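Asker: pasted the sequence and its predicted model underneath.
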Amino acid sequence: MTRSGTASEDWGPWPEDPVAAAATARVSVDPRGTVTGWSEGARRLLGYPPEEIVGRPAGGLLAEEPDAGTVRSLKTLPRWNGQVALRHQDGHRLTVNLLAHHREPDSDNGAGEGDGDGGWFLVCALTHRPSPAQDDALLKWAFAESPAALALYDTSLRMRLANTEMERVVGLSEETMRGLLVSEIVAGPWSIRTERLMRRVLETGRPDQVQVSPQLSGHQGESVWTLSLVPVRGNGGTARAVLVVGQDTTEEHLARERLALLNEASVRIGSSLDLARSARELTDVAVPRFADFVTVDLLPSVEGGEDPPTGPPSSPVRLRRVAAQSVLEGIPEAVVRPGTVTTCPDTSPAAESLATGRSLIRALTPAALAAWEHDAREQAERVRKYGFHSVLAVPIRARGITLGVATFWRHRHQEPFQQDDLLLAEDITGRAAVCIDNARRYSSERRTSLTLQSSLLPGRLPQQVAVEVASRYLPASARAGVGGDWFDVIPLSGARVALVVGDVVGHGIQASAAMGRLRTAVRTLADVDLPPDELLTHLDDLVIHLAAEADSAQDPTGGIGATCLYAVYDPVTRRCALARAGHPVPALARSDGAVEFLDIPAGPPLGLGGLPFEATELELPVGSVLTLYTNGLVEARDRDVNHGLDTLREVLARPAPSLEDRCDDVLRALLPDPDRPADDVALLMARTRALDAAHVATWDVPHDATAVAKARKDACRQLDVWGLNDAAFVTELVVSELVTNAIRYGEAPIRLRLIRDRSLIIEVSDGSSTAPHLRRARTSDEGGRGLLLVAQLTRSWGTRQTYTGKTIWAEQSLTAF
């Protein structure tokens, strides 16, 4: 059939109802059950004129009393329907279908005049019906003018009817489409799938639904439609046709796509505190679902961690390309490569967006390209080459600061950017801006922390005879933040050496600053020559004081906590004293390849207070390797600490050309990515040495003043053996003064010891714990100048307490001889 006009012109006018309003009986009843309204239809149904029924009880119209269920429903439900037996005026009984609505007060239900006090409004349709011809005309009219796209297909899946909306959507008339399959009307894989589902609907008699994305006439780009497939049954219930109802759900589909993209952006962008990675995540999210080519350009000062100046950037704008992504392999559309700083023309979308501080959409028309080509010829050529037709630029702003601009381009997507796309791009870019700004600020703080930390850690380990040392320090990755791990090698008197490894809880500048204070404190306490357990006790007190200062200053870090391992090795006795405060146990690798973790009492972490520390002393074989480390080496989220210790044991048991190589082997075995450790790692290895009798000379000195001369002679004789006769004069004076002080002020036993290291060490021990000190002698004093002479003639001097008394020592440089 061919339509030449409206549906009324094709199938005739609306069919006239011969009974009009009288086709429905309408009655209103007040809350007391009195009839308040009576329509002409009610008169025709029961024969009563209004004047005989209005004002009378409605119950008199019932042919029988309603059952209890009906009464209960009328009291509780807002609406009731069912069959009711009524009595006609002439006395005969009528059973009718009645629909009753509970009426709100003052409601206008059109039933006639009422009291407006609520009650019920009752309606009953009369049995008169229009003719079948009239019904058919109405059905044809409804089908033709339905706002939904409708098409009727027979059992052969051939189209029989299509309404006006379907003709408009497909772009073909019903006459053209009649008798064709879906796949013959609209080509594409989705049409074959639709036919398969239509055939299943005919076989099963159950409706189905399918979502398709056809390329339709008059639609720019891809559209999304939901097709409802409904079986049309004949008199026997058999499906005789399939009604296809099409609904355009493109907007709903796009809205879901935008929400999905926003959700993906919230999950994928900002997975790290790396600025460039956050920018790349923005481009990866946008391509290919939103744009075909995306660039992220930042102001050059941003990557330096500085705050860019407020307001729009000055012209010409200089930008650094941080990230780019494309649907094409190799990103051939890009003129500027990541990492390059370039001047952005004022006519470009990026510069215009930064200048105005607002997002913008531009159609890349020939006129627009001509204006742009003068300042950026190469970019304009790429736009033409790849067929770009639309661009969207969004400033990257966070905390009121403009950081750069994100630019989105389309050439594969047929649809140009619309206002909804701009809002979506702003949301995505806004999320990325916060992450980029956080990364920028963190990078600045991280650089400060690393600078502070590197200035506090030893730049070069001191050379000494006691041990051969090698070390490694790896700061944590950007995600974890710089921590407070540290290590140190401290030369002590008597050719001894202290080995220290510590770890401050937390990350950031506060942890680095606390680490520096603790390292300084350990060096200061080491100079006093305290035993390891006593040193940790003093260090524990210091941490408690630092934590109290942090609390009083309302430090957000919530105080200071730390662990520490302190060891002192004496190459003369080959004895090593160790104590630890909550720190991992050290490993000892012997020269025969055996590796053990030393059994040292754990001790509480620093800062708890009130708990003792216990030292352990053991003899170390010459050539054994003592390994100290922080927990970042052996602990990991995806690995048990025991597994890390076992791996460390295996690596230390293997032969290595040097300590430096062994350090590298340990890091490779225990850290999956040594360049990005999850936590700070400090590693210190020390291979023990020994000073034998050829380097050490010891004499017992009688507690008698006459023994001073012999002590001088013994010292000079030893210097002659060592070939250090040039140092004899100074050595005689120092030995004389120290031995004299020990005899005069100390107690037996007295012992003199010379140690030849990189310097000459003179030690005098006695049984008294009283420590000497320098004093200024008056002109008339006969004594009191001995220690002053020692201090002037030697490089350094000092005293240390021992379990049996004290030892006074002086170190004499040999470089001058």
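Answerer: Here it is on my side, so go on.

Asker: for the rest of this, base every contact and every neighbour count on C-alpha atoms.
Answerer: Will do.

Asker: show me where the stretch 151-300 of the chain has strands.
Answerer: Ranges of strands in the stretch 151-300 of the chain, per DSSP state E, counting those that start in this stretch, are 159-162, 208-212, 225-233, 239-248, 293-298.

Asker: would TSV of these with mean neighbour count and distance to R196 be doable?
Answerer: Formatted as TSV, the strands of the stretch 151-300 of the chain follow (neighbours: other CA atoms under 10 Å; distance: least, CA to CA, whole Å):
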stretch	mean neighbour count	distance to R196
strand 159-162	22	15
strand 208-212	16	11
strand 225-233	20	11
strand 239-248	21	12
strand 293-298	26	38
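
Asker: can you add distance to R321 and give those back as CSV?
Answerer: Shown next, in CSV, are those (distance: least, CA to CA, whole Å):
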stretch, distance to R321
strand 159-162, 55
strand 208-212, 40
strand 225-233, 40
strand 239-248, 41
strand 293-298, 4
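
Asker: figure out which of these is closest to W486.
Answerer: Checking those against W486 by CA to CA gives strand 293-298 as the closest, at 35.9 Å.

Asker: please name every helix or strand in contact with the following helix or strand past the closest one.
Answerer: Sequence order places helix 300-303 as the next helix or strand after strand 293-298, per DSSP states H and E. Under the contact definition 3 or more CA pairs under 8 Å, 6 or more residues apart in numbering; DSSP states H and E, helix 300-303 sits against strand 317-326.

Asker: what's the first helix or strand after the strand it packs on?
Answerer: Scanning onward from strand 317-326 (DSSP H and E), the first element met is strand 341-344.

Asker: now do whichever helix or strand comes after that following strand: everything it contacts.
Answerer: Going down the chain from strand 341-344, the next helix or strand is helix 349-356, by DSSP H and E. Contacting residues not belonging to helix 349-356 are listed as 312-313, 317, 344-346, 359-360, 362, 391-395, 402, 404-407 [CA atoms under 8 Å, 6 or more residues apart in numbering].

Asker: tell me which of these fall in strands.
Answerer: 317, 344, 360, 362, 391-395, 402, 404-407 (DSSP state E).

Asker: and here is the other one:
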Amino acid sequence: MVEKRMTELSESHDDPFAQHLAAVAVLDDRGAVVGWNRRAEELLGHPDTAVIGRPALEVLVDPRDLPAVRQAAARCRRAGGWFGVLRVRHSDGRLVEMGLRAHALTRGDGIREWFLAGALAVDVLEWQRDRAVLDGLYRRCPIGLVVHGPDLRLLRVNRAIERFTGVPAAEFRGLPTGCFLLPDDARRAVDRVRRVIETGRPMVYSEQLVRMEWDPARERVAMVSSFPMKDPSGRILGVAEMIEDITERYRAQRRLALLDQAGSRIGTTLDAAETARELAEVMVPHLADHASVDLLQQVTRGEEPAQALAGPVVRVGTSGVGARQPGPPHPQGEPVEFAPDTPEARCLAEGRPVLEAVLPPDWFSSQGRQGTHAPELGAHSLIVVPLAARGLVLGVMTLWRSRRPDPFEADDLTLAQELAARAAVAIDNARRFTQQQQTAFTLQSSLLPRTVPDQSAVEVALRYLPASAAPGLGGDWFDVIPLSGARVALVVGDVVGRGIHAAATMGRLRTAVHTLASLDLEPDEVLSRLDDLVLMLAAEQEAAGERPVGEQVVGATCLYAVYDPVSGRCSAARAGHPPPVVTTPDGQAALLDLPAGPPLGLGGLPFEARDVELAEGSLLCLYTNGLIGERHIDADAGLATLRAALTRPADALERTCQAVVDALVPARPSDDIALLIARTRMLSPDDVASWQLPPEPGSAARARELTSAQLAEWGLEHLAFTTELIASELVTNVYRYAGGPATLRLIRERCLVCEVSDTSHTSPHLRRARTTDEGGRGLFLVAQLAERWGTRYSRDGKTVWTEQPLGGAFT
């Protein structure tokens, strides 16, 4: 009934030849008018009394058109009907173009008449165009058209829907809306049509997934525009829908969106495993249901893989929805090997992708994949692509589909290759970075002190904590350097920059510090010499073109302290470095007030040392800026926390050092940290003997007597002969060359130290005396008798010192 009513309305309102719209005339077989309706009178102006009974050619046809009219009449007689356009004369004399339909009628008495229906040619032409459009929509339009009745049943579909579904258009008539679709898709279609009927508002350009009942594995996407159909009174007669298959366009858009998304999500860090995980997560669920990324073991270690190597690999990235691993699970990070005939093994060996669009149900078991990398037994489609960059195959990415019904296709493989290529470059960059990090770490580890040397001045606890998130290792270092006279030098430094260059610079500075320490220079003098070295290194880089002119690249901070366990005096100087924290034996912690000094590498500015007295058992804490300069804490708050952690000096030193680390160092420090905590010791007065000797000839003999007596008291008689000779020669040199009093000091610690000090700054030199020389053999004799010897300078003069092992005698 609805379709019939719609047809009637269409005919009554649109068809110009409809009964109440058309001009109708009836002619007898001789051409005389025997019938004339009111519409004909309205269009042509002739009343029925003026035309009935008269020949139509005489009344209605212009003489100039008679040949054309007679030809039309002849065709009509032969065919029994005719349709065309002729000019008809109006009552006022003008000619009106009319569209005419003529049909032969035979009455019951056998007399033939001609029925003519006419309309203005303009109306006929417009009606024909409308009919052509309607015919095009239903027969030739590539966009689907579906007409639904208000009872949610199909009234008509066009040929495009027939091609889209594979069902003849005639079979849709009367079927419920959403027929032939899977239940979920059908329910969405019904809800959409019902909403348009209820609201009367159209829905334009809504996307819908379409899966047919007989082909559920094929998923298509349709663009649907729905609008209501109403009669002149506004009553809804149904819903028409324009449906366009946009599956390919939709997939292309999704692929482009995935490429854009991958650009911001893959390669966010210089970590190969993290990049692999990002790649797997991007793939699921947009392209695959399950994804795994496997890298060659050499890549995970930062090494360069061999060409065409097929394993072993390490699974470093997985992602999936509803995955069920068959066989024993394989956690990420465990090495596995692919069987030679698996797609992954072929992909690794050949560097070419593999597309298995449709997998047979027993494919996993036939490939021997149980317990290896199969995501689940329900997978039906597979893609394997190599992760290749710069001519190297770094691993493979494997994609499966199990939940999504449609299999992988060639465009999916192209997209997977593009994403894998992008990720491979990021992974190779991460591999190279890891390699550089390992090289820098190896270099730095070889340059840092591995053990604390034996010495009696301090007890030491050390920590070096490399940065976990920064790009490259830093140049932090520490040192404990034994000095003459039982003293010790404590050093902490920090080189500007990161990576191999910073580690190499740190090694050069540390070597320089050791060299300067062996000269027994004062702390401020050591920093001045280091400043010259840093300036020289910067000049070398500038000359080599490794840095722009005037740009400060090589630089460092340093703290150098010397502690004397005999006097309890500590002399320290710093170059742009944080001041040390001193904790007294009673637990009072405070910053040591040291002049700041400029960082190394600026040049031209002096450094200043300061001396402090430290009681036995005091803690001296040296550190680099990373300990208190973390971004998550304020520097002042960090210093307060550091002082609080050092307020229990009686605790075990290692425990105190760990307490500082626990209080200040986060789980992932952003900067390298060097920490050195020293507990001071004092030599017993019984282990030190000192005498003042006047500048007179008998002082050498007096030195021998005092030395012999003191060694006898210490039970070191076996060293008396060599020590007497050493003391005698050194005192004699003072008498001959210095011209002032001499101070003789013996120290018993890990070795026997003999020191002779005077007020002269003249440096003694070791030389080989000729047979005719009367002197020049004293220092040569001293060097032969002592294990080590040297000279150190102070503001008041110099000290010549020697060291002898306690266990052996001179032979």
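Answerer: Ah, there it is. As the structure is a prediction and not an experimental result, all values here were calculated from the model.

Asker: which pair of the ones in strands among the contacts of helix 349-356 of structure 1 spans the longest distance?
Answerer: Using CA to CA, these span at most 21.0 Å, a distance reached by R362 and T402.

Asker: give me the more crowded residue out of the two.
Answerer: It is T402, of R362 of structure 1 and T402, that has more neighbours when counted by other CA atoms under 10 Å, with 24 against 16.

Asker: so what does that one match up with in structure 2?
Answerer: Taking TM-score structural alignment, the alignment pairs T402 of structure 1 with V393 from structure 2.

Asker: same question, L565 of structure 1
Answerer: Aligned partner of L565 of structure 1 by TM-score structural alignment: L559.

Asker: just checking, that match touches D479?
Answerer: No: using CA atoms under 8 Å, L559 of structure 2 is not in contact with D479, being 10.5 Å away.

Asker: returning to what we had before: check contacts around the match of T402 of structure 1.
Answerer: Counting by CA under 8 Å, 6+ apart, the residues that V393 of structure 2 touches are 305, 307-309, 348, 351, 386-387.

Asker: who are the contact partners of the most centrally placed residue in structure 1?
Answerer: When CA atoms, centre = their mean is applied to structure 1, the residue found nearest the centroid is S271 (4.1 Å). S271 of structure 1 sits next to S278 when contact means CA under 8 Å, 6+ apart.

Asker: map it onto structure 2.
Answerer: Looks like S271 of structure 1 aligns to T268 there (TM-score structural alignment).

Asker: secondary structure element holding the match of L565 of structure 1?
Answerer: Using DSSP H and E, L559 of structure 2 sits in strand 556-564.

Asker: any buried residues in that strand, and which?
Answerer: 556-564 (16 or more other CA atoms under 10 Å).

Asker: repeat that for stretch 351-367 of structure 2.
Answerer: Applying a neighbour-count criterion of 16+ other CA under 10 Å, one finds 351-358, 364 buried in stretch 351-367 of structure 2.

Asker: list the contacts of it.
Answerer: 308, 341-343, 346-347, 370, 374, 377-386, 388, 393, 407-409, 413, 417.

Asker: now do the end-to-end distance for that stretch.
Answerer: 20 Å (CA to CA, to the nearest Å).

Asker: same question for stretch 756-771 of structure 2.
Answerer: With CA to CA applied, stretch 756-771 of structure 2 spans 28 Å between its terminal residues.

Asker: give me the range in structure 1 that it lines up against.
Answerer: The aligned range for stretch 756-771 of structure 2 in structure 1 is 764-779, by TM-score structural alignment.

Asker: neighbouring contacts of that stretch?
Answerer: If you take CA under 8 Å, 6+ apart as the criterion, stretch 764-779 of structure 1 is touched by 738-739, 742, 746-753, 783-785, 787-788, 799, 801, 804-809.

Asker: from those, which land in strands?
Answerer: Using DSSP E, the contacts of stretch 764-779 of structure 1 in strands are 750-753, 799, 801, 806-809.

Asker: and of those residues, the nearest to H128 of structure 1?
Answerer: The nearest member of those to H128 of structure 1, counting by CA to CA, is Q801 at 122.0 Å.

Asker: any idea how far A217 of structure 2 is from the counterpart of that closest one in structure 2?
Answerer: Aligned counterpart of Q801 of structure 1 in structure 2: Y793 (TM-score structural alignment). Between Y793 of structure 2 and A217 of structure 2 the distance is 91 Å, computed by CA to CA.

Asker: and whichever residue in structure 1 pairs up with L730 of structure 2, what does it touch?
Answerer: Using TM-score structural alignment, the partner of L730 of structure 2 in structure 1 is L738. By CA under 8 Å, 6+ apart, the contact set of L738 of structure 1 is 764, 786-787, 808.

Asker: by neighbour count, which of those wins?
Answerer: Within the contacts of L738 of structure 1, neighbour counts (other CA under 10 Å) peak at V764, which reaches 25 neighbours.

Asker: would you say that one is within a strand?
Answerer: Yes: remark: V764 of structure 1 belongs to a strand, assigned using DSSP: H, G, I helix; E, B strand; the rest coil.

Asker: ok, the nearest residue to it once chain neighbours are set aside to V666 of structure 1 distance?
Answerer: Spatial nearest neighbour of V764 of structure 1, excluding adjacent residues (CA to CA, 6 or more residues apart in numbering): L752 at 4.6 Å. Shown here: L752 of structure 1 relative to V666 of structure 1, a distance of 43 Å by CA to CA.
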